[in-house]
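**Q** Okay, here's the prediction I keep looking at, along with the sequence it came from:
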Amino acid sequence: MGYRGPTACAAAGITYRQLDYWARTGLVEPTVRSAHGPGTQRLYGFRDILVLKIVKRLLDTGVSLQNIRIAVAHLRGRGIGDLAGMTLMSDGASVYECTSYDEVIDLVQGGQGVFGIAVGAVWREVEGSLAQLQGEHTGTGEPTPQVHPGDELARRRRDRAV
């Protein structure tokens, strides 16, 4: 299952300009299908959208793009099952991974942690958003039956088909 750019943007809470920039600079590239020249559509997987939403949250809290790139590289190296139990903590400069309650407490007591992102909670948010948005089966290129009312491209296709 893959999700086009507008759907990924809606689920992650980012603009298409951010999505395009992050893909072109290699921050978060689509793993289902990348763009190959003009007119081709990128397709993002669930994990990609999860990382997009985490990147957005880190940016909103003032973490530098350089440190976000380090955090994203770390997230890519983790298994999908590892992500659900992870909490990302930051002091606004660095990003730390915590996988247990004790690690979170140690970080906060050390005066380093200012905010945290429970990846499992973000995971559930993305799942909820994507359940209402249009995805695309990668084998057929056909959209799933669900249609998001705000998806301009899907609306135009429906209008043309009628």
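**A** Everything's here; your move.

**Q** switch to C-alpha atoms for all contacts and neighbour counts from now on
**A** Fine.

**Q** What's the biggest helix in the chain, counting residues?
**A** helix 46-60 (DSSP state H).

**Q** What is the next helix or strand after that one packed up against?
**A** Sequence-wise, the next helix or strand downstream of helix 46-60 (DSSP states H and E) is helix 65-76. In terms of contacts (3 or more Cα pairs under 8 Å, 6 or more residues apart in numbering; DSSP states H and E), helix 65-76 is packed against helix 46-60, strand 95-98.

**Q** which residues sit against helix 65-76?
**A** Here helix 65-76 makes contact (Cα atoms under 8 Å, 6 or more residues apart in numbering) with 27-28, 51, 55, 58-59, 83, 93-95.

**Q** this is the comparison structure:
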Amino acid sequence: MAVAGGERDPHDRRFALRLAGQQGLLCEEDVVALPMDVGYRGPAACTAAGISYRQLDYWARTGLVEPSVRTGAHNAPLYSLPDILLLKVAKRLLDTGISLQQIRTAVDHLRGRPAPDLARITLMSDGVSVYECTSPDEVVDLMQRGQGMFGLALANVWHELEEALGVVPAEERTDLPAAAPQPMDELARRRRERRTG
């Protein structure tokens, strides 16, 4: 639906909401497919987010998006699924011309939210500012300003990540409480002894 300046007919708003309902709402999706208790190495995060390893390293060093599952000099860093979502969001915003300062503000705003909350957010931007929308009404209100806007539904980004990471090996998180020890068969015990020396 094209948006122009001037007075708005209230029927336009109802039409836009009805159309959004037919196409699937931008702000109301559930995500549960991938396990949240695993982490992904840098190359997998780069591939899923569509960024270079150099960008990943720079963004980690500058604090834009750091690996939250595992960090340290002795182990490869691991990125959580929400970390990779933030990387992909930053990349998409960067590709549309948003300044790194605005991207940093948007990422800081989203950081730490649970996955179901992230999936209900649509980021809207006029090329200068980034806005969070959590309902179709908010999207329509922003578009009624008459300025060109683009939107990024985080649920759609999440589903893209599910596809990309569904075939990539993940590693267990090391920051979770230890589970009760499982009985080990003879072959598993020998493998573990061989790995640990």
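**A** Sure, I can see it. Bear in mind that the values here come from a model prediction, so they are computed numbers and not experimental data.

**Q** So after superposing, what's the score?
**A** Taking TM-score structural alignment, normalised by the length of structure 1 as the basis, the two superposed chains have a TM-score of 0.80; 137 aligned residues with a Cα RMSD of 1.3 Å.

**Q** Compare the helices and strands packed on helix 65-76 of structure 1 and give me the one nearest residue 113 of structure 1.
**A** strand 95-98 (8.4 Å; Cα to Cα).

**Q** so that closest one matches what in structure 2?
**A** Matched against structure 2 by TM-score structural alignment, strand 95-98 of structure 1 falls on residues 130-133.

**Q** and that stretch, how far from structure 1 on average?
**A** Its matched residues in structure 1 lie on average 0.3 Å from stretch 130-133 of structure 2 after superposition (mean Cα distance after the TM-score superposition for structure 1).

**Q** roughly how far apart are the spatially most central residue of structure 2 and residue 186 of structure 2?
**A** Nearest residue to the geometric centre of structure 2 (Cα atoms, centre = their mean): residue 85, 2.0 Å. Distance of residue 85 of structure 2 to residue 186 of structure 2, given as Cα to Cα, to the nearest Å: 40 Å.

**Q** burial count for the equivalent of residue 76 of structure 1 over in structure 2?
**A** If you follow residue 76 of structure 1 across to structure 2 using TM-score structural alignment, you land on residue 111. Using other Cα atoms under 10 Å, residue 111 of structure 2 is surrounded by 14 other residues.

**Q** What's the match for residue 130 of structure 1 in structure 2?
**A** Under TM-score structural alignment, residue 130 of structure 1 pairs with residue 165 in structure 2.

**Q** pretty sure its match contacts residue 43?
**A** No - using Cα atoms under 8 Å as the test, residue 165 of structure 2 is too far from residue 43 to be in contact (11.2 Å).

**Q** Looking at the two, which has the bigger crowd around it?
**A** Neighbour count, other Cα under 10 Å: between residue 165 of structure 2 and residue 43, residue 165 has more, with 20 against 13.

**Q** Next, find the distance separating that one from residue 97 of structure 2.
**A** In terms of Cα to Cα, residue 165 of structure 2 sits 27 Å off from residue 97 of structure 2.
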